[in-house]
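1. Predicted model, plus sequence, below.
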Amino acid sequence: MFPIQRPRRLRQTANLRRMVQENLLTVNDLIYPLFAVPGTSVAKEVTSMPGVYQLSVDKIVEEAKEVYDLGIPSIILFGIPDSKDDDATGAWHDCGIVQKAASAVKEAVPDLVVIADTCLCEYTGHGHCGYLEVGDLTGRVLNDPTLELLKKTAVSQAKAGADIIAPSGMMDGFVQAIRQGLDEAGFQDTPILSYAAKYASAYYGPFRDAAESAPQFGDRRTYQMDPANGREALKEVELDIAEGADMLMVKPALAYMDIIWRVKEITQLPVAAYNVSGEYSMVKAAALNGWVDEQKIVLETLTAFKRSGADLILTYHAKDAARWLKD
């Protein structure tokens, strides 16, 4: 009780505050997303995501070198193919854009950890994450046939050099199917980072510009989670752990820090938070208008993800954050 208890005693100086700081954000926590497109010397800025680009493989390699030099340990690759079809061929073909980018990065920067986003929405003409019933206009994906596509995609990405497979389609049983496929193909040591709790969120809008993956009809609410639900996320996490997930993802992050905390409480596995495109774009827009201090708000937000329990943070701010942390 006051005046005996005075919490401000431990806030008197910068070094004292540093000594009692509970959570520490470091460059080791960061994963940088990159968008690979066909062509050469392509660097097309995403209008809704200032500072983020669609990059050809040669430019992806340049970015990967810069990321590695900044001390960021990992990138995650998303692909935009030159053509799309109902079988999502560009996702699992050995000459797919993510496969090409993964191979090129591993050759140029072998110590950089390459994560492959294992989803199908960028590769289907309808923009949904798997097979649909013929004539379906609601976006209800056929679960079990889609598992075979995801299995093929994961194996091809691992063959191309991806260090980690990150399935994001929220199909029931997708971790088990991918684990089986990887093991049968000789990739028993390739970990799976499961998008275990992925919500049907409005925060994904700018990403769909970057990945050219917006659904052409319907929505993704039959497979992505209802933002109102929390217990369901824990159920999804428990199922993915039982199926063999090595790491778990909560997406989005900013409005779901309670979910990150609850997931961390029930598992010893590493937990990742995806600081998604809408979260990034809101900060960028406010910073460009002079409404917020970008550096301070980004580092505060990323530290908050750590405080909520995240071990890893996928963020488009990664390069800037690495420079700020170094300074």
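-> Arrived safely.

2. When you work out contacts or count neighbours from here on, use the C-alpha atoms and nothing else.
-> Will do.

3. Glu118 contacts Lys152, doesn't it?
-> You called it Glu, but residue 118 is Thr. No - using CA atoms under 8 Å, Thr118 is not in contact with Lys152; the gap is 9.9 Å.

4. Would you state the helices of the protein in chain order?
-> For the chain, the helices defined by DSSP state H occupy 14-19, 57-69, 89-92, 97-108, 143-159, 174-184, 205-211, 231-243, 257-266, 277-288, 294-307, 318-326.

5. Need the winner for burial among those helices.
-> Per-stretch averages of neighbours, counted by mean count of other CA atoms under 10 Å, single out helix 89-92 among those, with a mean of 25.

6. Might you report the residue contacts of the closest residue to Ile178 other than its chain neighbours?
-> Counting by CA to CA, 6 or more residues apart in numbering, Lys151 is the residue found nearest to Ile178 once chain neighbours are left out, at 4.7 Å. Neighbouring residues of Lys151 by CA atoms under 8 Å, 6 or more residues apart in numbering: Ala177, Ile178, Gly181, Leu182.

7. what separates Lys151 from Leu182, distance-wise?
-> Lys151 is 8 Å from Leu182, where distance means CA to CA, to the nearest Å.

8. any chance of the contacts of Lys151 in CSV, plus distance to Ala273?
-> Listed next are the contacts of Lys151 as CSV, based on distance: CA to CA, whole Å:
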residue, distance to Ala273
Ala177, 23
Ile178, 21
Gly181, 26
Leu182, 24
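
9. so which of those residues comes closest to Ala272?
-> Closest approach to Ala272 among these (CA to CA): Ile178, at 19.2 Å.

10. Second structure follows, compare the two:
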Amino acid sequence: MTGQAERSVETLLRTQIIDPDCTWSLGSYGAVAAFRRNPDEPARRLDDGRIGLMTDRGAIAFAVSPALRPFAYETGFTGGWSQAVALCLPAAACAMGRRAVLTELGADAAAARPEDRDGILFDLGLGLDAVDACVRVTDPALIACLRAVSGRPLFDAGNPVVHALKVSGPHRVFVARPGRIEVYTAIPAPDGVGEPGPHCHILPQLLRLRRTHAATAPIPHGWVPVAALHPAHPVKDACGLSIPFDAARHAAFERLLDAWGDPGLVALRRAVLSGGVPDPVLADGRFARSAIRAARAQRAAMDA
């Protein structure tokens, strides 16, 4: 990446980090931490050179590297579309700990808040290639519990630590090469619904598939998405509820697609939105069909 391109990535991150309507995620398929804040929620910027924010519910911290590359895309589905900018690294440069068992890592010197840097990090041992999914613990009893079962897979039958973590709700800390997301909120009950703010999920049934990302995401071969930003959606609020079509949000993501999207998919999108017929050569393939569905859903929303 050239110096100019690296500065462009930094501008992208700094512009989006100050927008409370942008949600951030970091993780892998089946294990993701997310950061979002309310428009009126107090937030502090990090003072250590990293791009990020801290609130009472969570934190995000990123650093731009020459290898980091954004990919903007839309995914069409029945009744709507999603949008994201994946933050990717080359497959050869994304490796993290890749631990398959619960492992103590020591004090979290890189914690976003200085007061959290004495907490002890434990890698949950999910075996992810590009992300370390951890908990940060200060409670002596929970530290002792985790140490007693270190070296075992988290989801071993009879492993008591899963229940202990759900009850105590320590900070969840997901770390990748570009940065981290920290979640301080309580872990909701299995049948509960968390707030639309910082949260994480770990889904063993998806982890078993050993994928780095959903098959619907048009990530170029050789790249691994380790994080993503999700700008404000034109027809959905933070809770996923329908809102009237917001032309400004739609135009804002269009600019991101122009800057960071696949040119062929962007051309298909433009053809549909302008009322034209997509180029049949470009329209061949799974990702092309999804981009066309997304554009058609946008046309419908604009005309509603």
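-> Ah, there it is. Please read all numbers here as calculations on a predicted model, not as lab measurements.

11. TM-score of the superposed pair?
-> Taking TM-score structural alignment, normalised by the length of structure 2 as the basis, the two superposed chains have a TM-score of 0.26; 149 aligned residues with a CA RMSD of 7.3 Å.

12. my read: Arg262 of structure 1 touches Val237, true?
-> No - using CA under 8 Å, Arg262 of structure 1 is not in contact with Val237; the gap is 10.4 Å.

13. hmm, back to that, which among the helices of structure 1 is found nearest to Ala196 of structure 1?
-> Closest of the helices of structure 1 to Ala196 of structure 1 is helix 231-243, at 5.4 Å (criterion: CA to CA).

14. which among the contacts of Lys151 of structure 1 gets closest to Ala102 of structure 1?
-> The closest of those, once distances to Ala102 of structure 1 are taken by CA to CA, is Leu182, at 16.8 Å.

15. Could you measure from Tyr145 of structure 2 over to Ser28 of structure 2?
-> Just to correct that, residue 145 of structure 2 is Cys rather than Tyr. From Cys145 of structure 2 to Ser28 of structure 2 the distance is 27 Å (CA to CA).

16. more neighbours, these two?
-> Comparing Cys145 of structure 2 with Ser28 by other CA atoms under 10 Å, the one with more neighbours is Ser28, at 28 against 14.

17. Surely the more buried one is in contact with Leu206?
-> No - counting by CA under 8 Å, Leu206 is not a contact partner of Ser28 of structure 2; they are 9.8 Å apart.

18. hey, where'd the helices end up in the stretch 151-300 of structure 2?
-> For the stretch 151-300 of structure 2, applying DSSP state H, counting those that start in this stretch gives helices covering 161-168, 204-207, 247-260, 263-273, 286-303.

19. okay, these in CSV with distance to Ala34 of structure 2 and mean neighbour count next?
-> Shown next, in CSV, are the helices of the stretch 151-300 of structure 2 (distance: least, CA to CA, whole Å; neighbours: other CA atoms under 10 Å):
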stretch, distance to Ala34 of structure 2, mean neighbour count
helix 161-168, 18, 15
helix 204-207, 17, 13
helix 247-260, 20, 16
helix 263-273, 27, 19
helix 286-303, 24, 20
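
20. hmm, back to that, okay if I get the helices of structure 1 as JSON lines plus distance to Ile31 of structure 1?
-> Output for the helices of structure 1, formatted as JSON lines (distance: least, CA to CA, whole Å):
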{"stretch": "helix 14-19", "distance to Ile31 of structure 1": "25"}
{"stretch": "helix 57-69", "distance to Ile31 of structure 1": "9"}
{"stretch": "helix 89-92", "distance to Ile31 of structure 1": "21"}
{"stretch": "helix 97-108", "distance to Ile31 of structure 1": "15"}
{"stretch": "helix 143-159", "distance to Ile31 of structure 1": "18"}
{"stretch": "helix 174-184", "distance to Ile31 of structure 1": "21"}
{"stretch": "helix 205-211", "distance to Ile31 of structure 1": "16"}
{"stretch": "helix 231-243", "distance to Ile31 of structure 1": "21"}
{"stretch": "helix 257-266", "distance to Ile31 of structure 1": "17"}
{"stretch": "helix 277-288", "distance to Ile31 of structure 1": "14"}
{"stretch": "helix 294-307", "distance to Ile31 of structure 1": "12"}
{"stretch": "helix 318-326", "distance to Ile31 of structure 1": "7"}
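
21. out of those helices, nearest to Glu45 of structure 1?
-> Among the helices of structure 1, helix 205-211 sits nearest to Glu45 of structure 1 (CA to CA), with 8.6 Å.

22. For that closest one, name the packing helices and strands.
-> On a contact count with 3 or more CA pairs under 8 Å, 6 or more residues apart in numbering; DSSP states H and E, helix 205-211 of structure 1 meets helix 277-288.
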